[in-house]
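In: give me a model of this one.
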Amino acid sequence: MPFEGFIEAFLFGAMLLDSREAVLEAVRAVVRRTLASGGAGFDLWASPHFLVVHRGQISLDAFWRGLEEGLAEAQVQGLRGCVVLDAVNHFGPKHGHAVLDLTLPGLPPFVKGFSTGGLEGCPFRDWAPVFDRARAAGLRIAAHAGENGPGSNVREAVLEGGVERIVHGLRADEATFDLLAERGVPVDVCPSSNRALAPDVVPHPLPRMLRAGVRCALGTDDPGVIPCDLAMEAAAAQAMGLDATALATLRRNSAEDAWCFQA
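Out: A predicted model of the protein is given here:
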C-alpha cells in the first residue's frame, strides 16, 4: 500500500468520529483488541486538531469526553490506557503549535504525550520548539521516524528534536541503532504496518535492533487501516526467527516503556 493510500484510508475512517459516542466506540474497539491479544494497556494516538478544527465535525469537549469514558471502561476491565496527541509532520511546526494551542488549555490528565506522524517531510530540528513547548507542559515526546523517510531522520529526531521515543525507525543504520541503545530510546516496531507501507525494507531490522541493544517493543500502527493486533505482531516477530527470550524482552520493554504504565 502506498503511504498516500494509507493516509486516504485514515482520513476516511476519521470521518466517522463525529460524536462523543463515536469516539467512545473507537476506544472500545481498542480495548477489545487489547484484551483479545492478552495486552495489559495501550497508548492511544489521537488527532483532536484534525477532527475539531480542520474537519469541524466534533467539539473538543465531546472528543475528550468520549476518550475519558472509554479509558474509564478500559480500567474497569483491568487495562491501563492513555492518549498521545498526534500532529502531522508534513504540515510543519505551525500545525504543531496549533495542536497545542487547542489542547493545552484544560488538557485532561489522561493525555500523556505528543507525537508527529504522517509523511516525514519536515526536518525534526524545525519541530524542536514545538517539542520543547509540549515537554514544558508535562508531555512525553515521540515521533514516527525512519518509516517513510530516510534513516537519518531517526538520528535527527533524537539529537536535534529531543525526541524520547521513536515509532518504527526501520530505515536507521547500525550507528543509529547504537545511538538508540546507548541513550535507552524506546522504539515501537510495527511489523504488519511496515510490511504494508515499507515493503522495500527487507529483511525487517527488528532482529538487528535487538542484537544492538535497542529497547524495542511491538506496536500496532494503525489497526483502523491495516488489520493487526498484538498477537499478529508477536507472530510476525517470531517468524523473523526471534526466540522465546527475545519475545519476552519485547513484552518487558512494552511494560516498562509504554506511557500508560507510567505516572
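In: CA only for contacts and neighbour counts going forward, please
Out: Noted.
In: for Cys82, helix, strand, or coil?
Out: Of the three states, Cys82 takes strand under DSSP: H, G, I helix; E, B strand; the rest coil.
In: please apply the same query to Asp200.
Out: Under three-state DSSP, the three-state class of Asp200 is coil.
In: how close does it get to Pro2?
Out: For Asp200, the distance to Pro2 equals 11 Å [C-alpha to C-alpha, to the nearest Å].
In: now do Ala72
Out: 36 Å.
In: between those two, which one's more packed in?
Out: Ala72 (14 against 11; other C-alpha atoms under 10 Å).
In: run the chain-centre distance for the helix or strand containing the more buried one.
Out: With elements taken from DSSP states H and E, the one containing Ala72 is helix 60-76. Distance, stretch centre to chain centre, for helix 60-76: 19 Å (C-alpha atoms, centre = their mean, to the nearest Å).
In: please give me the structure for this one as well, since I'd like to look at both together:
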Amino acid sequence: MNFARIPRENLHDILRRMPKAELHIHIEGSLEPELIFELAARNGMPLPYATLEELRAAYAFTDLQSFLDIYYAGAGVLQTEEDFFAMAWAYLKRARTDNVRHAEIFFDPQTHTERGIPFATVINGLERAVRRGREELGVSASLILCFLRHLSEEAAFAALEEALPFRDRFIGVGLDSGERGNPPEKFARVFARCRELGLRLVAHAGEEGPAGYISQALDLLKVERIDHGVRCLEDPRLVARLAEQRVPLTVCPLSNVKLCVFPDLSAHPMGKLLAVGIAATINSDDPAYFGGYLNENYLATFTALPELGAKEAYQLARNSFQAAFADESVKEGWIRELDDFFAQQCSG
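Out: Next comes the predicted model:
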C-alpha cells in the first residue's frame, strides 16, 4: 500500500475509525468514578471521597505503587455478579465506539477473593458481559486471569486451583501488580503448571522493572507476549531478540506517562520500537485512571511523535490482530478488514 498518499490531516480520523484489537486492558482499571459512586451507593458502602471531583483529584500518581493503592481501594465497591457485569459491559460498549474488534481482558481475582468475594461471582459477571458483548455489540473478547505478583507463589497456586472449575471461561494467565522486588522467576512453577494446562501465557515486565525482567519472563515463564516491555531498549541484545522472534509488546503510552516511566509522550519510544522491527501494540492499561481509552492512546501518541504516520498506524493495528490469542482464520478476517480499510484510504 502507498501510505504516502494518505494526507496527514486525515490521520486522526483514520486512527479513530480503523479496526483494531486491545490486548492490555485491566477491567478493574476501567472502573470510572461515576460507576464507583453508583456501585458504592447500591451496595451501601461509604467512600473516603465526598464527590467525583475529590476522587479524580486523587488520580495524581507518582509511581506504580501510588496508583495501585487507589486502584485496589476502588475495586472494593465490586460486591455482586451484577457489579462485575456492569463494569465489563461499560468497557465493551466503549471498546465498540473505538472500533475495537477484539479485546483480551485482564482480571485480578485475588483482589476480590481476598476480601471475601467468591471467584464464581467475579467470573460469572465478567463472562456474561463478554458473551453479551459478542452477541449484541459484535465485539469479540476473552478473559485472562492475572496473578498479583506482590503476593506469594502459594497464593498464586491457590488462585489457580480456585479458578480451574471455570477453566472454559478464561483463555490464559498473566502477571501484574508491582514489579519492584517481585521478579518473574518468583512465579516460574505456577506458570509451568499453567503451561501444562494449555493456558496462554503473558506477563508484565520491563515497565517499572528492568530489562532483565523481560528476559526472565521469556526464559523462565515461557510467555508468548510481554505486557509493557518498554525498558527493553536498555539491552540491545534483548531488542534484537524481540525483533527477530516477533515477541509482541502490549505498550500503554498514557499509562507510561501517568506512572512517570517517561516524562511526557514526546519522550516515548514507540517510534523506536517500531523502527527496529519489534511487534509493538498500543493499549490503554487502566483507562479510567490514566486518562484515556484505546483511541485516546493512539491519538495522543501520534500527536506527540511526528515520526508516526499512516504506515505506523497500519502496523500497530496489524500487530494487535497478529498478537491476539484467537484462531488464525479469525485473525486473517480481521486483517483483511484492516487491509481493505487502508486500501480505501490510499485510493481516496
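In: so for the helix holding Ala72 of structure 1, what gets flagged as buried?
Out: Neighbour-count burial for helix 60-76 of structure 1, counted by 16 or more other C-alpha atoms under 10 Å, picks out 60, 62-71, 73-74.
In: now flag whichever of these is closest to Ser37 of structure 1.
Out: Minimum distance to Ser37 of structure 1 across these is 14.3 Å, recorded for Ala74 (C-alpha to C-alpha).
In: and the nearest residue to that closest one once chain neighbours are set aside, helix, strand or coil?
Out: Of all residues not flanking Ala74 of structure 1 in the chain, Val31 sits nearest, at 6.1 Å (C-alpha to C-alpha, 6 or more residues apart in numbering). When classified by three-state DSSP, Val31 of structure 1 comes out as helix.
In: identify the residue of structure 2 aligned to Ala181 of structure 1.
Out: In structure 2, the residue matched to Ala181 of structure 1 (TM-score structural alignment) is Ala243.
In: my bad, should have said Ala198 of structure 1
Out: Match for Ala198 of structure 1 (TM-score structural alignment): Cys260.
In: just to revisit the earlier point, which one in structure 2 is aligned with the residue nearest to Ala74 of structure 1?
Out: In structure 2, Val31 of structure 1 lands on Leu92 (TM-score structural alignment).
In: can you verify my assumption that its match contacts Val139?
Out: Yes - Leu92 of structure 2 is within contact range of Val139, at 7.2 Å (criterion: C-alpha atoms under 8 Å).
In: any residues in contact with both of those two?
Out: Overlap of the contact sets of Leu92 of structure 2 and Val139 (by C-alpha atoms under 8 Å, 6 or more residues apart in numbering) consists of Gly133.
In: tell me which of these two has more neighbours.
Out: Comparing Leu92 of structure 2 with Val139 by other C-alpha under 10 Å, the one with more neighbours is Leu92, at 27 against 21.
In: how far away is that one from Arg134 of structure 2?
Out: 9 Å.
In: one more: Ile70 of structure 2?
Out: From Ile70 of structure 2 to Arg134 of structure 2 the distance is 31 Å (C-alpha to C-alpha).
In: now the helices for the stretch 151-263 of structure 1?
Out: Applying DSSP state H, counting those that start in this stretch to the stretch 151-263 of structure 1 gives helices spanning 152-159, 174-183, 191-197, 206-211, 230-239, 244-257.
In: find me the equivalent region of the last one in structure 2.
Out: The one in question is helix 244-257 of structure 1. With TM-score structural alignment as the criterion, helix 244-257 of structure 1 aligns to 310-323.
In: next: the first one.
Out: Counting by TM-score structural alignment, helix 152-159 of structure 1 falls onto residues 212-219 of structure 2.
In: SS state for the residue of structure 2 sitting at the aligned position of His90 of structure 1?
Out: Under the alignment (TM-score structural alignment), His90 of structure 1 maps onto His150 of structure 2. For His150 of structure 2, the assignment made with three-state DSSP gives coil.
In: show me the contacts for Phe157 of structure 2.
Out: By C-alpha under 8 Å, 6+ apart, Phe157 of structure 2 lies in contact with Val190.
In: and what of Leu102 of structure 1?
Out: Per C-alpha under 8 Å, 6+ apart, neighbours of Leu102 of structure 1: His49.
In: thinking again about what came up before, how deep is the closest residue to the match of Ala181 of structure 1 other than its chain neighbours tucked in, by neighbour count?
Out: Setting aside the residues directly before and after it, Ala243 of structure 2 is nearest to Ile278 in space (C-alpha to C-alpha, 6+ apart), at 4.4 Å. When counting by other C-alpha under 10 Å, one arrives at 22 neighbours for Ile278 of structure 2.
In: now swap in Leu199 of structure 2 and tell me
Out: 18.
In: can you tell me what Ser59 of structure 1 aligns to in structure 2?
Out: Match for Ser59 of structure 1 (TM-score structural alignment): Pro118.
In: what's the neighbour count on the closest residue to its match other than its chain neighbours?
Out: Residue nearest to Pro118 of structure 2 in three dimensions, not counting chain neighbours: His112, with 7.6 Å by C-alpha to C-alpha, 6+ apart. For His112 of structure 2, the count of nearby residues is 20 (other C-alpha under 10 Å).
In: and for Asp173 of structure 1?
Out: 19.
In: over to Glu153 of structure 2?
Out: Around Glu153 of structure 2 there are 17 residues (other C-alpha under 10 Å).
In: now it, nearest residue through space, not along the chain?
Out: Per C-alpha to C-alpha, 6+ apart, closest to Glu153 of structure 2 is Phe187, 5.9 Å.
In: counterpart of that neighbour over in structure 1?
Out: So, by TM-score structural alignment, Phe187 of structure 2 is matched to Trp127.
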